[in-house]
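Q: Let me see the structure of the following:
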Amino acid sequence: MHRIALLAVPPVTAAELSIPEMALGLARVDGRPCYEVVPCTTRAGTDVGTGTLQIVLRHGLEALPAADSVLVVGAGGRDEADPELLGALREAAAGGKRIASVCGSVFVLAQAGLLDGRRATTYWTYAAELRRRFPRVTVQPDVLYLQDGPVVTSAGLAAALDLCLHIVRTDFGTAVANDVARLVLAAPVRSGEQTQLIAEPVPVRPGISLAGTREWALRRLHEPLTLADLARHHNSSVRTVIRRFRAETGQTPLRWLLDQRIDRARELLETTDLALDQVAQRSGIGSVDSLRQHLVRRSGLTPSAYRAAFGRAATHR
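A: The predicted structure is shown next:
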């Protein structure tokens, strides 16, 4: 079982603690929990809540050495952090632990020096401040989450769920992550490169929405779909399809298609024994060489290594 220290930097809201605890707590392999989530703060027994809400955590920084990952949450991250907290984070990072942050808690990672020379993201309204205060950090303000080596940063509170699904997928594969997404009624794992600034998340006029066209495309990922095919199904122009895709998903149609195909390939590698050329064909990626290129870029693993890590044989060991 992977142990995650959920480190609160007060003040924190209940949602900042409950979203990661819920999402990670739902991850299962053969009915067994994948994670133990341990909420903690700098000093155990103190109230870390915001406003009138009282939240008292039982664990202090002693939870960090025993953890495999540390996930930092809390608006207090933008202020000057406690030196003891920063020291504990540096020790955790030096010990090879994965370090992650949600929203404004990225400032704690920056103060600890864990983002120097790395790419990072945060809630878009904090991006300019992060860039100004920490010039050694390459700030990318227009993505949902971003992993640079063992450090993962994410945007605002809603992106915490995307971050958790990314963590589950990294540790246990796409199929397990998508099971969690279904349980919380969320979209399947989204690419971190999707923009935070989606112009129209829920279209006002359903007849104009591309939801039906996206569902149609998901059933035909193995086919060589083009922009013209999408426009024809939506009964609109290519220009309209491109504009609507950006408004509803934050991505271009072709980028969205590639992400879906990579995720389909991952699921096939995890859940079937199909040969690699069949995985490439059924996912719509085409060739084994293309499959290898995209999977290495996205996960750092070749198709064979990915199957060995997340395939049926691996999950039943």
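Q: Please make it C-alpha for all contacts and neighbour counts, starting now.
A: Noted.
Q: How many neighbouring residues does Ala66 have?
A: Ala66: 12 surrounding residues under other Cα atoms under 10 Å.
Q: Hmm, I typed the wrong one, I wanted Arg119.
A: Per other Cα under 10 Å, the neighbour tally for Arg119 reads 18.
Q: got the contact list for it?
A: Neighbour list for Arg119: Val137, Thr138, Val139, Gln140, Leu146, Gln147, Asp148 [criterion: Cα atoms under 8 Å, 6 or more residues apart in numbering].
Q: 7 Å instead, please
A: By Cα atoms under 7 Å, 6 or more residues apart in numbering, the contact set of Arg119 is Val137, Thr138, Val139, Gln140, Asp148.
Q: To compare with the earlier structure, here is another sequence to fold:
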Amino acid sequence: MPTTVKIMPNRPTHPVRQKSRSLQPPIVVVLAYDGVNAFDLGLAVEVFGLTDMGADWYRLVVCTEHPGRPLSANNGIRIIADDGPKFLARANTIIVPGWSHIEDKPSATLLDALRRAHQRGVRIASICSGVFILAAAGLLNGRRATAHWAQAELLSTRYPAVDVDPNVLYVDDGDIMSSAGRAAGLDLCLHIVRQDYGAEIATRVAQRLVVPPHREGGQAQYIPQPVRKAQGGALASVFAWAQHHLDQDLAIDRLASRAGMSRRTFIRRFEEATGMSPGEWVVEARVSRARELLEATQLPIEGIAAATGFGSAEALRHHFRQRIGTSPMRYRAVFQVSARTRAGVENR
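A: From the prediction side, this is the model:
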């Protein structure tokens, strides 16, 4: 049997602990619809629905086109919300969680409601694939937005008028905001709190959730980046040899010699096979190997720089940040823990 969750509006119960900002608390409306992602909806409810942040904290409302009707969320969860679209007219902020049906067109009623809200100056923010609903409403035309890295190309192809940035965790484009992956929705929600209540309150909320108030870097650190290869022939053997000798001199002339080609022919064939120059490919391969070593070993940064052919820790840091969007040490702090967690699960 599916699990049914009935969502009630929040009612703050504790005394005010921060200076009151207005006579009326800002209203945050979180949309619910068939196919809504329960995690996206839940994190927005958790942040904006806190009941002990004071009387001027947000008033949270979860609304749907058909109040009281069970909605099918992902993971076998059913959601019942009692409030309808009328709350969109009163919202200060609307949160659009991700949904499971991005191949479908959202209902005309929902899209029209979002357009009217935007025309009234309401701030609208999407989480993960909720950005497809904003795009379908035409709210992102000529504007910058982001999406999960696995959906960014689809968003760009389907809605070419949208300036899709696949490298960031979230985009704040004024009255329209969007987050990348689902967990990046938490980054965006904390950003909204920071805008409305200041950094100190946003940090308090982050501490309660046991998450960083602000994450450094973008999506690049979470995207699998297999090194591009050529299939068969002389180039394939060069690719294989280079990946096992990243600590050595991988100058173009040396690689061309191993392939039995002239420098000019080698560069042309290489670019045809990979879409990048030999130099770019070598840096990509070295950064990829550095990621593996950061995740799986305790080698110091200088040792990883030597093992991957960067020569110095400074060179490694430069190229790593340029491609991954964060420093090697910060990457290790996050992903070596993740690697250990995975290993523990696999060994059970």
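Q: follow-up on the earlier one: mind putting the contacts of Arg119 of the first structure into a markdown table with neighbour count and distance to Val106 of the first structure?
A: As requested, those are exported to a markdown table (neighbours: other Cα atoms under 10 Å; distance: Cα to Cα, whole Å):
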| residue | neighbour count | distance to Val106 of the first structure |
| --- | --- | --- |
| Val137 | 20 | 11 |
| Thr138 | 16 | 13 |
| Val139 | 19 | 11 |
| Gln140 | 17 | 12 |
| Asp148 | 12 | 13 |
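Q: and which of these is nearest Leu276 of the first structure?
A: Nearest to Leu276 of the first structure out of the contacts of Arg119 of the first structure is Asp148 (Cα to Cα; 28.1 Å).
Q: Against Ser299 of the first structure, how distant is that closest one?
A: Distance of Asp148 of the first structure to Ser299 of the first structure, given as Cα to Cα, to the nearest Å: 12 Å.
Q: how about the helices in the stretch 51-200 of the first structure?
A: Counting by DSSP state H, counting those that start in this stretch, the stretch 51-200 of the first structure has helices at residues 83-94, 106-111, 127-133, 159-172, 174-183.
Q: In the second structure, point out the residues matching the last one.
A: The counterpart of helix 174-183 of the first structure in the second structure, counting by TM-score structural alignment, spans residues 199-208.
Q: what's the answer for the first one, then?
A: Helix 83-94 of the first structure falls opposite residues 108-119 of the second structure when the two are matched by TM-score structural alignment.
Q: now the third one
A: The alignment of helix 127-133 of the first structure onto the second structure (TM-score structural alignment) covers residues 152-158.
Q: mean per-residue distance, that stretch to the first structure?
A: Compared with the first structure after fitting, stretch 152-158 of the second structure has a mean deviation of 1.1 Å; criterion: mean Cα distance after the TM-score superposition for the first structure.
Q: Can you give me the buried ones in that stretch?
A: For stretch 152-158 of the second structure, a neighbour-count test (16 or more other Cα atoms under 10 Å) marks Ala152, Leu155, Ser156 as buried.
Q: how close does the equivalent of Thr153 of the first structure over in the second structure sit to Thr64 of the second structure?
A: Applying TM-score structural alignment, one finds that Thr153 of the first structure aligns to Ser178 in the second structure. Counting by Cα to Cα, the gap from Ser178 of the second structure to Thr64 of the second structure is 20 Å.
Q: Look at those two and report which has more neighbours.
A: Per other Cα under 10 Å, whichever of Ser178 of the second structure and Thr64 has more neighbours is Ser178, with 29 against 25.
Q: Contact partners for the more buried one?
A: The contact partners of Ser178 of the second structure, by Cα under 7 Å, 6+ apart, come to Ala125, Ser126, Ile127, Val131, Ala145, Thr146, Tyr170, Val171, Asp172.
Q: Check Arg298 of the first structure too.
A: Arg298 of the first structure makes no contacts at all, as judged by Cα under 7 Å, 6+ apart.
Q: cool, Ala187 of the first structure as well?
A: For Ala187 of the first structure, the contact set (Cα under 7 Å, 6+ apart) comprises Ala181.
Q: Which secondary structure elements does the longest helix along the first structure sit against?
A: Ordering each helix of the first structure by length in residues (DSSP state H) puts helix 253-271 first. Packed against helix 253-271 of the first structure, as judged by 3 or more Cα pairs under 7 Å, 6 or more residues apart in numbering; DSSP states H and E, are the following elements: helix 174-183, helix 276-283, helix 303-310.
Q: try it again with 6 Å
A: When contacts are defined as 3 or more Cα pairs under 6 Å, 6 or more residues apart in numbering; DSSP states H and E, helix 253-271 of the first structure sits against helix 276-283, helix 303-310.
Q: Just checking the distance from the last one to the centre of its chain.
A: Think helix 303-310 of the first structure. Counting by Cα atoms, centre = their mean, to the nearest Å, helix 303-310 of the first structure is centred 20 Å from the centre of its parent chain.
Q: quick one, that helix and helix 276-283 angle?
A: For helix 303-310 of the first structure against helix 276-283, the angle between stretch directions is 80 degrees (axes from the mean of the first three to the mean of the last three Cα atoms, to 10 degrees).
Q: in the second structure, what residues pair with helix 303-310 of the first structure?
A: Residue span in the second structure matched to helix 303-310 of the first structure, by TM-score structural alignment: none.
Q: C-terminal to that helix, what's the next element?
A: Moving toward the C-terminus from helix 303-310 of the first structure, the next helix or strand (DSSP states H and E) is helix 312-315.
Q: Tell me which residues are up against that next one.
A: Applying Cα atoms under 6 Å, 6 or more residues apart in numbering, the contact partners of helix 312-315 of the first structure are Glu270, Thr271.
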